[in-house]
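1. when you get a sec, could you give me coordinates for this:
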Amino acid sequence: MRDDEILAAIAARVADRDYRDEVFVRRGTLTETGVWLVDAADDGTRQVEPRGSRAHLAALAAGAVDPLPELAPARVEAVEEAERVLGHALPPLLRRIYLEVANGGFGPDVLGVAGGHEDDLERTAVDIRRDRDDPPGLWAVCSWGCAIASYVDCADPGYRMWGFDPTTGRGMDAFFPEDLTLAQWFERWLDGTLNQPWLIQDGDVWRGATDAEHAAAHAEMLAWAVNEGWIASAP
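-> Below is the predicted model of the structure:
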């Protein structure tokens, strides 16, 4: 996809208020026939379901999915401040997303610039760049939780993505290059094939997990959840 196509696809998801990987649905039960039975006593609480899961699609058919809040783009001054803090121009695609679509808040957890979406520690991408000694040129695009993050190398003409997975205990050595450009990263989010950064060890070598390793880990997790009774069957 070209940048214009990626931008338009993200803008459409944001305009439809269907822009997160997790959705809020009215509490209920998914029947074996795939019907979402809404709890009769609606106390206003909501449950979170993965976008595209059987539960989400059934709740959507039943009119039990809450639309997400509207998102607003960033101010030009906020984007210019981000570039001053970084010391590089932001990738044109990311810059246009901030200015024309949304100041973060969509996808897995895309971070914003000043006034925009924050991580679980109430930090924008600007705050992270300003307050932490990240490698030169790297810009935090997305927070995945547990301090795991996706970065783009703004000093690289190809805008290569990097992962950061400090759950390995490697501290600032937990950065690793990924075989993705920024545009490909957004494409994967749009088509539902994006994986969070995962640093694994092969002997003495640390590397990013492959798509096959991600798929195997996901299948193992689903099998465990079914066996434990957390879910009736795989989504």
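2. only C-alpha atoms for contact and neighbour calcs from this point on.
-> Will do.
3. ok, residue 10 touching residue 191?
-> No - contact between residue 10 and residue 191 fails when scored by CA atoms under 8 Å: they sit 11.0 Å apart.
4. which one of those two has more residues nearby?
-> residue 10 (22 against 8; other CA atoms under 10 Å).
5. next, the structure of the following sequence, for comparison with the previous one:
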Amino acid sequence: MTDDDVFAAVRRLADAGLYLDRIRGLDGVDLDGDEHDLEEWPEGVFRRIYRRGTPRYETALANGWLAVLPPLRPAPPELVEELEEKARRRFPPLLRRLYLEIGNGGFGPGNGLISLTSRQTAVRRDRSSFGTDRPRIARVLCYWPAGGTTELDLLDGQIWGTTAYRTPTGVPQSFRQGLTLAAWLSRWLDCRLLPPLLVQDGSRWRPGTEAEEREAWQERERQRAEDYYHPPVYDEEST
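-> Sure thing, here's the model as predicted:
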């Protein structure tokens, strides 16, 4: 997908109020099965949390069961320019358009692109610790619900990940993923984007493939469901 294609597709999701991976359903609707994906608030009022890209989400979308998200507000141009001045580097054109024409964060992968007014939005100059020793200018794009981050290198427009999965002490968790911003968002639009993953390959560690990311994510989801239905039992005498 080109930058224009990606922007148009994100715009359609934003206009429809379906711009995050997890969308609440209507109160009291479609509550059977998969209890670990139910939310209760206030007490006694239940709703389902739908995950974009799943068959259940598509059914909910077709039946009008999704509670659409509120409209987004674009970032002020002066805010974007201020951050670019601090970084001494312009944002990639696609990222600028997303913030200036769609919203000041809160949409997209993970927990959504972070707001430009967030304290965590600062651009930092650092040195990569995975496979290269060149300087980089990194800006956090999003955080993932189960941990981990995705960053954009403003020097060359490449995506970097920080894994939330456990790795041995001494193994750097930050790594280049070989994706541009447009390619990263294209995966998200196709419901193929998952949290960054490092995989041990012989004596070295490398970024996970899409298939490996999917397998790790599915295992985490199975464990989450198992913990919900069969919570750990603690010996009262040991507590």
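6. please state their TM-score.
-> Aligned and superposed, the two chains score 0.75 in TM-score terms (TM-score structural alignment, normalised by the length of structure 1); 211 aligned residues with a CA RMSD of 3.2 Å.
7. can you give me the helices in structure 2?
-> For structure 2, the helices defined by DSSP state H cover 3-16, 55-63, 77-87, 93-97, 181-189, 210-229.
8. the residue nearest to residue 17 of structure 1 when sequence neighbours are not counted: neighbour count?
-> Excluding the flanking residues, the one nearest residue 17 of structure 1 by CA to CA, 6 or more residues apart in numbering is residue 68, at 5.0 Å. Neighbour count for residue 68 of structure 1, taken as other CA under 10 Å: 15.
9. counterpart of residue 68 of structure 1 in structure 2?
-> Taking TM-score structural alignment, residue 68 of structure 1 has residue 69 as its aligned residue in structure 2.
10. ok now do that match, which residues does it touch?
-> 17-19, 23 (CA atoms under 8 Å, 6 or more residues apart in numbering).
11. so which of the residues you listed wins on neighbours?
-> So for the contacts of residue 69 of structure 2 (other CA under 10 Å), the most neighbours sit at residue 19, 25 neighbours.
12. so that one makes contact with residue 107?
-> Yes - here residue 19 of structure 2 reaches residue 107: they are 5.2 Å apart, a contact under CA under 8 Å.
13. touching, residue 28 of structure 1 and residue 37? I think so.
-> Yes - in terms of CA under 8 Å, residue 28 of structure 1 counts as a neighbour of residue 37; the distance is 5.3 Å.
14. between these two, which one's more packed in?
-> residue 28 (19 against 16).
15. of all the helices of structure 2, which lies closest to residue 169 of structure 2?
-> helix 210-229 (19.7 Å; CA to CA).
16. name the residues of that closest one that are buried.
-> Within helix 210-229 of structure 2, the residues scored as buried using 16 or more other CA atoms under 10 Å are 213-214, 216-217, 225.
17. packing partners of it?
-> Under the contact criterion of 3 or more CA pairs under 8 Å, 6 or more residues apart in numbering; DSSP states H and E, the helices and strands touching helix 210-229 of structure 2 comprise an empty set.
18. can you do 10 Å?
-> Under the contact definition 3 or more CA pairs under 10 Å, 6 or more residues apart in numbering; DSSP states H and E, helix 210-229 of structure 2 sits against strand 198-201.
19. what range does the strand it packs on cover in structure 1?
-> With TM-score structural alignment as the criterion, strand 198-201 of structure 2 aligns to 199-202.
20. the matching stretch vs structure 2, average distance?
-> Its matched residues in structure 2 lie on average 2.6 Å from stretch 199-202 of structure 1 after superposition (mean CA distance after the TM-score superposition for structure 1).
21. which residues sit against that stretch?
-> 148, 163-168, 170, 174-176, 206-210, 213 (CA atoms under 10 Å, 6 or more residues apart in numbering).
22. now do 6 Å
-> Contacts to stretch 199-202 of structure 1, defined as CA atoms under 6 Å, 6 or more residues apart in numbering, come from residues 165, 206-208.
23. hang on, the earlier thing: wait, which of the contacts of residue 69 of structure 2 is closest to residue 93 of structure 2?
-> residue 19 (20.2 Å).
24. find the centremost residue of structure 1, please.
-> Centroid-nearest residue in structure 1: residue 108, 1.8 Å away (criterion: CA atoms, centre = their mean).
25. how far away is it from residue 30 of structure 1?
-> Distance, residue 108 of structure 1 to residue 30 of structure 1, using CA to CA, to the nearest Å: 24 Å.
26. buried set for stretch 87-94 of structure 2?
-> Going by 16+ other CA under 10 Å, stretch 87-94 of structure 2 has these buried residues: 87, 90-91, 94.
27. can you list these in a markdown table and add distance to residue 184 of structure 2?
-> As requested, the buried residues of stretch 87-94 of structure 2 are exported to a markdown table (distance: CA to CA, whole Å):
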| residue | distance to residue 184 of structure 2 |
| --- | --- |
| 87 | 22 |
| 90 | 19 |
| 91 | 16 |
| 94 | 12 |
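28. and which of those is nearest to residue 141 of structure 2?
-> Closest to residue 141 of structure 2, out of all of these and judged by CA to CA, is residue 91, at 11.7 Å.
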